[in-house]
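> Provided below for reference: sequence and predicted model.
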Amino acid sequence: MDETTEHFHSHVEEILDALGKEADREALVYGERRVSAGELRGLVYGMARALRSQGVGRGQTVTLLAGNLPETIAARYAAGLLGCAVNHLYAGLSADVHADILRDVETRALIVDPAHRERAADLARRVPLERVLVLGEGGAGPGPDLVRLAAEESAEVLPGSARPQDICTIRHTGGTTGHPKAICTSFEQWASLGSGRPEEDRVRALVCTTLAHAAGFMADATLRHGGTVVLLDGFEAGAVLAAVERERITHMFLLPPLLYQLMDHPEIDRTDTSSLRVLTYGGCASSPTRLAAAVRRFGPVLNQFYGQNEAGGISVLPPEDHDPRRPELLRTAGKIMEGVEVVVRDAEGRSLPAGERGEICVRSPQVMKGYWKQPELTAEVLRDGWLHTGDIGFIDAQGYLTIVDRLKDMIVVVGGHVYTTELEDVLNSHPQVLQSAVFGVLDANRTERVHAVVVRAPGGVVGEEELRAVVRERKGAMYEPAGITFTDALPLTDAGKPDKKLLRRRALDRSGA
């Protein structure tokens, strides 16, 4: 064991150290609950010991199916302290998809909150799980109560077991067909995230989207620097506005569609949002018109973040560049982040000059280690030391990056990602469906919606609602199309592929967007 490995201090230990410096300060707020830094720290150490007593240890995978609870954060840290890879499931996926993921990542322990105990019991019947643990309810669920087990353990400091190159997170970018597309990052990479200088004033961050996504990173960074995290179960515009005013929220993250819902809520002009210092948004395309309106309402606090699970952060459009008088900047994804290299390449791999469109390729310390158990796909995406993002864009003469399209056939929706080929497979499996094409359509607010065009089999009478029900059952609500239309035949390109660009234009024409 070398000197560096022996003294490695993970991001979890950094957070626990910060919690220990001011044990009485407010760390987490959830409803009427106020959890101090000392209480959270003790719960993490107790949970880590309880997990260890259940046979969980370094190098194993712990999967979470849990909402935005204080115990969810504690369980994430406890697993990380032991050197486990944490895989946090999106709740909106179907039981079949959850089961596929659990099998694929070789889950040692499934940790669920009480709201998901029925799904956990179902999954335990489908997948040979060694451990199912519940975050509360005294063990009334499909396994022991991890919170109660933790209370029986010591809350004293427990040294971390993680090593720099151990897998820290396994993040899935969508549902599965066969092997899931799962992104692996190491503890060494996470140790450098959020390690910048803390803000002088205390951060009070609002988590109103799933901890399994960007909100989890925001929570980690906040606790690492001595701030407070306010947890909501999910996004509801009225509840978010009330929390911002009541808790004097300074930071939060939203996908653009949720930002629009916030602005459109009838209470927006009667809510005091003056405490907001940074409102970060990202994850899908945004409307410059709506962004300009948001700046006028909230002030100079908007901060756009462009990144990928595979690449980490790529670029940022900071508050000072959110100028309603310069809408051309609001169409960009900002400038490249410090420590990140970006080149734009053509189909032959040649670097392109400023202003020319091509595939965005990224090189940085945060680029993933690879896809879980998919070496061929990893080699396809990671070539010559560069991550090929699958996004099409250009960098202008001033250094601003603009995203114009996607090479990847993926639709970004609230709560996750929809892969069109997977949804087409589900639709095509119906005996009365001959063929289908799935694509994303931007509505008037530039929110991406899932649409499908279906060709019925001869004599078929299947309708939209029946197909939606099939999708919900097989893939979960996240995959359910916003609209399904029927046609006699799909238009084809010269290469013989369904012409999705034409189908997308037709859908836009029908919607009047």
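The structure has been received and is ready for your questions. Residues are numbered from 1 along each chain as shown.

> hey, let's count contacts and neighbours off CA atoms from now on
OK.

> quick one: Thr271 and Ala242 touch, right?
Yes. Here Thr271 reaches Ala242: they are 7.3 Å apart, a contact under C-alpha atoms under 8 Å.

> and Ala150, that's in a helix?
Yes. Per DSSP: H, G, I helix; E, B strand; the rest coil, Ala150 lies within a helix segment.

> contacting residues around it?
Leu43, Tyr45, Gly46, Met47, Ala48, Arg49, Ala50 (C-alpha atoms under 8 Å, 6 or more residues apart in numbering).

> helix, strand, or coil at the fourth one?
The reference is to Met47. Quick answer, by three-state DSSP: Met47 is helix.

> tell me, how many residues neighbour Thr421?
Counted with other C-alpha atoms under 10 Å, residues neighbouring Thr421 total 16.

> and the strand or helix carrying it, how far out from the chain's middle?
For Thr421, the enclosing helix or strand under DSSP states H and E is helix 420-428. Mean-position distance between helix 420-428 and its chain equals 22 Å (C-alpha atoms, centre = their mean, to the nearest Å).

> one more: stretch 162-179?
13 Å.

> before we move on, the earlier item: just checking, what packs against the helix holding Thr421?
strand 433-442, helix 464-475 (3 or more C-alpha pairs under 8 Å, 6 or more residues apart in numbering; DSSP states H and E).

> could I get the ones you listed as a markdown table with mean neighbour count?
Output for the helices and strands packed on helix 420-428, formatted as a markdown table (neighbours: other C-alpha atoms under 10 Å):
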| stretch | mean neighbour count |
| --- | --- |
| strand 433-442 | 22 |
| helix 464-475 | 17 |
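
> putting a second one here so we can go through both:
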Amino acid sequence: MRVTQPLKRNLQQIPEDIATVCGDRSHTWSQLVHRISALAGGLVNLGLKPQERVAIVALNSDLYLETIFAAPWAGGVIVPINYRWSAPEIAFALNDSGTKIIFVDETFSNVVPDLKKLVEHELTVISLDDAFEGYDEIYEDLVSKSTELPEFENHENDISGIFYTGGTTGRSKGVMLTHGNHISNTLQFTAMMETSPDMVFLHAAPTFHIADALFIYLVTHIGGKHVFIPRFDPVLSAQAIQDQKITDVILVPTMIQMLLEMENFANYDFASLQRLYYGASPMPEAVAKDLIGKLPHSKAYHLYGQTESAPLLTCLDSKYHVTDGPFAGRLRSAGRAMPAVELKIVDSEGNECPRGEIGEIIARGPNIMKGYWGQEELTKNTVKNGWLHTGDAARMDEGGFIFISDRLKDSTSWHSGAISTFGLVPQVIAC
């Protein structure tokens, strides 16, 4: 299982279908795969070796997707960087992971001179746009001058990506996710959700976050279409949904509320929007009522997980998104375990709690991380006998639905108030 394998299948089966749309630019699967393989060749020419790291700090774009796939296509490991981090925070991740190549777009080019000083090894900077101070290569030049590279034969236990968490205490942790982790969570998703090659997905949430990255792999796996806007904005999102006939998007409840309450909402056509996924917190009843009233044809799904689980652990199905009737109480739930995920609530001694009693969520399955980069002891304390200890306090009812109540420790839960699905929600909205 390799995250790049679906690219080859799409090239074989649907080469002329549109794969990516970003502004006025679009690429077919044939064009996309050729660009990715050429970019991978450029990375190897720059000295990239198998399992070496490649970072990116940038807004959402089709080039971000190409980079996510080019790194493992060349045998490397992608390291998406939180673009809200300061230069010292980015430098920490680069030093910690030993990353020697980083892609940067013009928006964040101002950090490059500082990175060159703070990073403890030679750093090659690839500009996604035009030249800026401290750059070494231009993205499009690298693609055009490089020879296409055959796909590297990664194994399912090889690391595909290192996703750094923005923990509320202590140092940031690099979560090592394998090819098998990503593919497993993709298959778990498709086993539970309605998916088809007709999916047109809007990347409005930041792609550096595992929540949106999941859909990079998923939409590619099913041969759907990726549509990118630089970052969440209610008007840009509504315009994209209308113009590109978006069928699916993932947001947080605050973003959904902003979308529903924006001026001139009624002037946009949302008829194509079939599914709306969200995380970070349960959907407030007032927002749910507004959603049902304004987008009655759209199905909502609450997703819960952690970076450490690549990321999904549970899902609350759309039929439970109601404010009255026998299912009304489910709206506060984070749902039930995904296929192939074992999940239980345990006490401080590791004993399973009776239904309704609060304890810690632990889970195991093929999507659980390989570990924390360079932190073996922390890995042992977090994954015990194959079980991921999430640090989330919750109860489980008789139907297997979990209701999260608090945090037991610092980690990267989507659901906690401390760390939301896409980082701290107010910061996302401010961007």
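Yep, it's here. As the structure is a computational prediction, the values presented were derived from the model and not from experiment.

> how about the helices and strands packed on helix 420-428 of the first structure, which one is nearest Ser10 of the first structure?
Closest to Ser10 of the first structure of those, according to C-alpha to C-alpha: helix 464-475, at 35.5 Å.

> show residues contacting that closest one.
Counting by C-alpha under 8 Å, 6+ apart, 93-97, 175, 423, 426-427, 477-481, 484-485 sit against helix 464-475 of the first structure.

> switch to 6 Å and redo it
Leu93, Ser94, Glu480, Ile484 (C-alpha atoms under 6 Å, 6 or more residues apart in numbering).

> and if you look at stretch 324-332 of the second structure?
With C-alpha under 6 Å, 6+ apart as the test, stretch 324-332 of the second structure has contacts from Pro282, Tyr320, His321, Val322.

> help me confirm that Tyr217 of the second structure is found in a helix?
Yes. Assessed with three-state DSSP, Tyr217 of the second structure lies in a helix.

> ignoring the adjacent residues along the chain, who's closest to the aligned residue in the first structure for it?
Under the alignment (TM-score structural alignment), Tyr217 of the second structure maps onto Asp220 of the first structure. Nearest non-adjacent residue to Asp220 of the first structure, counting by C-alpha to C-alpha, 6 or more residues apart in numbering: Ile15, 7.3 Å away.

> and the one you found, what element?
Element membership for Ile15 of the first structure (DSSP H and E) is helix 11-21.

> that helix: average distance to aligned residues in the second structure?
Mean deviation of helix 11-21 of the first structure relative to the second structure after superposition (mean C-alpha distance after the TM-score superposition for the first structure): 2.4 Å.

> in the second structure, what stretch matches the helix or strand just after that helix?
Where DSSP H and E defines the elements, the next helix or strand beyond helix 11-21 of the first structure is strand 26-30. Using TM-score structural alignment, strand 26-30 of the first structure lines up with residues 18-22 of the second structure.

> now find how far off-centre the matching stretch is within its chain.
Stretch 18-22 of the second structure has its C-alpha centroid displaced from the chain centroid by 18 Å (C-alpha atoms, centre = their mean).

> show me what it is in contact with.
Against stretch 18-22 of the second structure from outside (C-alpha under 6 Å, 6+ apart): Ser26, His27, Thr28, Trp29, Asp62, Lys225, His226, Val227, Phe228.

> flag every buried residue along the helix or strand hosting the second one.
The reference is to His27 of the second structure. Using DSSP H and E, His27 of the second structure sits in strand 25-28. Buried residues in strand 25-28 of the second structure, counting neighbours by 16 or more other C-alpha atoms under 10 Å, are found at Ser26, His27, Thr28.

> got these as a markdown table, with distance to Glu377 of the second structure columns?
Below are the buried residues of strand 25-28 of the second structure laid out as a markdown table (distance: C-alpha to C-alpha, whole Å):
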| residue | distance to Glu377 of the second structure |
| --- | --- |
| Ser26 | 45 |
| His27 | 44 |
| Thr28 | 45 |
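
> nearest to Asp105 of the second structure, of these?
Using C-alpha to C-alpha, the buried residues of strand 25-28 of the second structure come closest to Asp105 of the second structure at Ser26, 18.7 Å.
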